[in-house]
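Colleague: Predicted model and sequence follow; I will ask about them next.
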Amino acid sequence: MKTILAYGDSLTFGANPTGGVRHGYADRWPSVLEAGLAGKARVIAEGLGGRTTVSDDWYANADRNGARILPTLLESHSPLDLVVIMLGTNDLKPAICGSALEASFGMRRLVQIIRGHYAGRGETTPEILLIAPPLICQSENQDMMGHFGGFAHGLEQSSQLAVHYARRAEELDTGFFDASTVAVADPEDGVHLDAKNTRAIGEGLVPVVTSMLGL
């Protein structure tokens, strides 16, 4: 059986935009992906709200810097056959980074960390799949829109993630998937997904992961 690490932020955690802390286990995309692989792989979900690719966020009591915590997770969950990374939305906050291009450079750094980690151990490096998150949408939630410098900035930058991530995937020879092709954010807060759209990401990933791992 293959082992997959799903590394992400609140969208991987399964944050519910309309009330309640989290979607049920069966509705989270890592769970849907595992179910779709029909016993051929297990998917370890590592989602943290607010997580960035490589930047610090001093507003939280948890370490949201994805580059700093990743080596620990690789160590604790190895051996791995595939690491799926869906990060970058939080990088778009002007107080954090504010740029889709810079978020793609953060994803590059995460790929380097993964490959360096396994090279240092003399072990086989897992396959890597980069995912561009769904687009930010218009919302009356002023606090959430304010995090992203307003809707216009959030939409402009989130709409560039797929282009930059596809370029990084080609550069780094990784897999690539654009989650905006299967899922849309909920207008309740403009960022997070309802249960249907959260499941859609897992469903959309099944053929991609099946192909990458030869399942």
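Modeller: Received, thanks. Numbers count the residues shown, from 1 in each chain.
Colleague: use CA for all of it now, contacts and neighbours both
Modeller: Will do.
Colleague: measure R121 to Q138 for me?
Modeller: Distance, R121 to Q138, by C-alpha to C-alpha, to the nearest Å: 46 Å.
Colleague: who has more neighbours, these two?
Modeller: Q138 (19 against 10; other C-alpha atoms under 10 Å).
Colleague: how about that one, secondary structure?
Modeller: The three-state assignment at Q138 reads coil, by DSSP: H, G, I helix; E, B strand; the rest coil.
Colleague: Report the contact partners of it.
Modeller: Shown in contact with Q138 (C-alpha atoms under 8 Å, 6 or more residues apart in numbering): F151, P187, G190.
Colleague: The structure to be compared is supplied as follows:
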Amino acid sequence: MKTVLCYGDSLTWGYKPDGSGRHALADRWPQVLQAELGNGGHVVADGLNGRTTAFDDHLSGFERNAAKTLTTALGTHFPLDLVIIMLGTNDMKTFICGNALGTRRGMQRLIEIVRTAPYQLGVKAPDILIMSPPPLGETDGPEFRLVFEQGIEQSRLLAAFYEDAARQADCAFFDAGSVAKTSSVDGVHLDADNTRAIGKAIAPIVRGILDI
């Protein structure tokens, strides 16, 4: 059985746009992917609210910088056949990065980490699928609007930047914004239909990568 690690932020964790909690397990995209793969694959979901590609968030009690924590996840769950990374939304916060080029460089660093992690027992590095998150949207909600106000336009550049980074690194790429859009409730997170759509859309891609 092939093992897939889905490494992301609140869009992977399943944060509800109205802030009322977490989507049901069956509605989160990693679990939808698991259902689509059936017995051919084992999907491990690792989503942390607020996680960034490679930037510190000193306002959080959790370590949200993926460049500092990804090796731990890789070591915890190895051997892995595929790592799917969907990050970048939180980089768009004005006080974090707020710049798509900086976020691209953060994603390139994560690709580097997956490729060079100190795997044990002769295990080779897993394949990588980079996903650009759906672009941020306009919202009347004051908190998210102010936090992300300078990142909305930048977030629309991520898909092209990530696709180019994936091509250069010989990774697979998928634009989650091609099948899902953020909720107008907060302009950041996904409703159940949209998070499910991501899991269904990437299933054929994952099958092709893993040959299952």
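Modeller: Thanks, I have the structure now. Owing to the predicted nature of the structure, the values given are computational and were not obtained by experimental measurement.
Colleague: can you pull the buried residues of the biggest helix by length in the first structure?
Modeller: For the first structure, the longest helix by residue count, based on DSSP state H, is helix 100-121. Across helix 100-121 of the first structure, burial judged by 16 or more other C-alpha atoms under 10 Å covers 100-111, 113-115, 117-118.
Colleague: Same check on stretch 185-194 of the second structure?
Modeller: Buried-residue list, stretch 185-194 of the second structure, by 16+ other C-alpha under 10 Å: V185, D186, G187, V188, H189, L190, D191, A192, N194.
Colleague: That one maps to which residues in the first structure?
Modeller: Using TM-score structural alignment, stretch 185-194 of the second structure lines up with residues 188-197 of the first structure.
Colleague: Can you get me a residue count around T94 of the second structure?
Modeller: Number of residues near T94 of the second structure (other C-alpha under 10 Å) recorded here: 15.
Colleague: related to what we said a few turns ago, from the rest of the structure, what touches the longest helix of the first structure?
Modeller: So helix 100-121 of the first structure is contacted by 53-54, 66-67, 70-71, 74, 87-88, 91-92, 97, 124-125, 128, 130, 157-158, 160-161, 164-165, 168, 172 (C-alpha under 8 Å, 6+ apart).
Colleague: ok, back up a step: would you reformat the buried residues of stretch 185-194 of the second structure as TSV and include secondary structure and distance to L5 of the second structure?
Modeller: Formatted as TSV, those follow (DSSP: H, G, I helix; E, B strand; the rest coil; distance: C-alpha to C-alpha, whole Å):
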residue	secondary structure	distance to L5 of the second structure
V185	coil	29
D186	coil	27
G187	coil	26
V188	coil	23
H189	coil	21
L190	coil	20
D191	coil	22
A192	helix	21
N194	helix	20
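Colleague: and which of the residues you listed is nearest Y15 of the second structure?
Modeller: H189 (6.7 Å; C-alpha to C-alpha).
Colleague: Please verify my assumption that the closest one contacts L11.
Modeller: Yes: counting by C-alpha atoms under 8 Å, H189 of the second structure does reach L11; the two are 6.3 Å apart.
Colleague: To which residue of the first structure is I111 of the second structure aligned?
Modeller: Aligning on TM-score structural alignment places I111 of the second structure opposite V111 in the first structure.
Colleague: got the contact list for the residue nearest the centre of the first structure?
Modeller: In the first structure, the residue lying closest to the centroid (C-alpha atoms, centre = their mean) is M86, at 1.4 Å. By C-alpha under 8 Å, 6+ apart, the contact list for M86 of the first structure reads A6, Y7, G8, D9, T12, L130, I131, A132, P133.
Colleague: Over to L129 of the second structure. Which of the three states is it?
Modeller: Of the three states, L129 of the second structure takes strand according to three-state DSSP.
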